[in-house]
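Participant: Let's see this in three dimensions:
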Amino acid sequence: MILTIIAAAAENNALGKDNDLVWHLPDDFKRFKTLTSGHFIIMGRKTFESFPKPLPNRTHVIITRQKDYPVPEGCIVVESIEDAIKIAVTSSGVEKPENEEVFIIGGGEIYKQSINIANKIELTRVHTEVEADTFFPEIDGNDWKLIEEEYHPKDEKHQFNFTYLTYIRK
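Facilitator: As a prediction, this is how the structure comes out:
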């Protein structure tokens, strides 16, 4: 199984403010949808609550310490990142094949807890610095190797330049 962190972060590693994104990048949303559709997505409760409704064609695993958290239909609630990964790996009662991808989609605390156990990072680096209250952890060049990058200039739909970066664990 491939455990992939997927995020969009500014050059100062800002992810969001007040439980919301600080930019609107339609192409990044499309890429997120393409990569995560049909897969398990693991997230913290606040990230889940930032969505208007569960994302289609994905199995949501929500991490929360709230004992009586109301489980939305089709979603799974667990207490830890370890439990979330276990559920994603063995959901069908059979361990996932090596090439099956499970995505960690946030937020900041969940990224911090998973950066040392993930195999891959799909990062959209937004070329700006913004004020935020949630940040992506530093990517340590001793642990991660950049294997792909694709630059996108700003345009009428995208307020900022951004680059898709794919890292794998060394």
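Participant: make it CA atoms for all contacts and neighbour counts henceforth
Facilitator: Noted.
Participant: mind listing the helices for the chain?
Facilitator: Counting by DSSP state H, the chain has helices at residues 26-36, 45-49, 81-90, 108-114.
Participant: Could you dump those helices into JSON lines with mean neighbour count and distance to Thr59 added?
Facilitator: Putting the helices of the chain into JSON lines (neighbours: other Cα atoms under 10 Å; distance: least, Cα to Cα, whole Å) gives the following:
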{"stretch": "helix 26-36", "mean neighbour count": "14", "distance to Thr59": "10"}
{"stretch": "helix 45-49", "mean neighbour count": "18", "distance to Thr59": "12"}
{"stretch": "helix 81-90", "mean neighbour count": "18", "distance to Thr59": "9"}
{"stretch": "helix 108-114", "mean neighbour count": "18", "distance to Thr59": "17"}
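Participant: Another for comparison:
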Amino acid sequence: MTSFPRPRLALIAAVAANGTIGLNGILPWHLSADLKHFKNLTSGKRIVMGRRTWQSFPKPLPNREHVVVTSLALTLPDGVLAVRSLAQALALPQPAEQPVFVIGGNAMYLEALPLADDLYLTEIEANVDGDTTFPAWDRAQFREASREPHAAPLRLGGPDVAFSFVHYVRL
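Facilitator: This next block holds a predicted model:
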């Protein structure tokens, strides 16, 4: 079997100040700017996700190669690949210059974090109720490469909340 160099691995998530990323299997907010940001970063790329994240989508996202990590036998639409592990997903042939994006959920982030080259986080400046969190990570292992602040357009049942698109790169 031919081995390929591991592609650059990026994690992408919207994360509340208290680490929340989900509630009842979905995002606990609707943030149009974040959805556009996600689309811009992941369009034309491979996205890797766990089964529950996959099942939260009504259909495959356009212009992306979907890889679902699962131990279950799933019926998947054409163009969506199931693998048994993150290692299998990362071993798939991939252009070296294109990152692979892990898009959730918590178990996938936890497994991928030690390997991550980049973190693309939408940092929401509020604590949000949820049942799923982004794993704790060592900020000393990353540097902030860019930050794009947005002033208060996100409403979470109270006053508007600010958020930032932040790109971290492993040192």
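Participant: can you tell me which of the helices of structure 1 comes nearest to Asp68 of structure 1?
Facilitator: helix 45-49 (12.5 Å; Cα to Cα).
Participant: Tell me which residues touch the aligned partner of Leu165 of structure 1 in structure 2, please.
Facilitator: Applying TM-score structural alignment, one finds that Leu165 of structure 1 aligns to Val166 in structure 2. Going by Cα atoms under 8 Å, 6 or more residues apart in numbering, Val166 of structure 2 touches 119-123, 144-148.
Participant: what do you get if the cut-off is 10 Å, keeping everything else the same?
Facilitator: By Cα atoms under 10 Å, 6 or more residues apart in numbering, the contact set of Val166 of structure 2 is 119-123, 144-149.
Participant: State the distance from the residue nearest to the spatial centre of structure 1 to Gln159 of structure 1.
Facilitator: Most central in structure 1 under Cα atoms, centre = their mean is Ile105, positioned 2.0 Å from the mean C-alpha point. Computed as Cα to Cα, to the nearest Å, the Ile105 of structure 1 to Gln159 of structure 1 distance reads 22 Å.
Participant: Then Asn13 of structure 1?
Facilitator: Asn13 of structure 1 is 17 Å from Gln159 of structure 1, by Cα to Cα.
Participant: Does Pro70 of structure 1 touch Val77 like I think?
Facilitator: Yes: using Cα atoms under 10 Å, Pro70 of structure 1 makes contact with Val77 at a distance of 8.7 Å.
Participant: between the two, who's got more neighbours?
Facilitator: Remark: of Pro70 of structure 1 and Val77, Val77 carries more neighbours, 25 against 9, as counted by other Cα atoms under 10 Å.
Participant: which residues does the closest residue to the more buried one other than its chain neighbours contact?
Facilitator: Once flanking residues are discounted, Val77 of structure 1 sits nearest to Ile62: 4.8 Å by Cα to Cα, 6 or more residues apart in numbering. Neighbouring residues of Ile62 of structure 1 by Cα under 10 Å, 6+ apart: 41-49, 69, 71-72, 75-81, 84.
Participant: What does Ile62 of structure 1 correspond to in structure 2?
Facilitator: Checking with TM-score structural alignment, Ile62 of structure 1 has Val68 as its match.
Participant: repeat for Asn12 of structure 1
Facilitator: In structure 2, Asn12 of structure 1 lands on Asn18 (TM-score structural alignment).
Participant: cool, and Val71 of structure 1?
Facilitator: Checking TM-score structural alignment: Val71 of structure 1 goes with Leu76.
Participant: Run a quick neighbour tally on its match.
Facilitator: That count, for Leu76 of structure 2 with other Cα under 10 Å as the rule, works out to 12.
Participant: How about the contacts made by it?
Facilitator: So Leu76 of structure 2 contacts 54, 60, 68, 82 (Cα under 10 Å, 6+ apart).
Participant: Correct me if wrong: the last one contacts Glu65.
Facilitator: When you say that, I think you mean Ala82 of structure 2. No: between Ala82 of structure 2 and Glu65 there is no contact under Cα under 10 Å: 11.3 Å.
Participant: any chance you could map the strands in structure 1?
Facilitator: Using DSSP state E, the strands of structure 1 run over residues 2-10, 14-17, 20-21, 40-44, 59-63, 75-78, 101-106, 120-126, 134-135, 144-152, 162-169.
Participant: Format the ones you listed as TSV; extra columns: distance to Ala88 of structure 1.
Facilitator: Shown next, in TSV, are the strands of structure 1 (distance: least, Cα to Cα, whole Å):
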stretch	distance to Ala88 of structure 1
strand 2-10	10
strand 14-17	25
strand 20-21	26
strand 40-44	6
strand 59-63	8
strand 75-78	10
strand 101-106	7
strand 120-126	16
strand 134-135	25
strand 144-152	24
strand 162-169	20
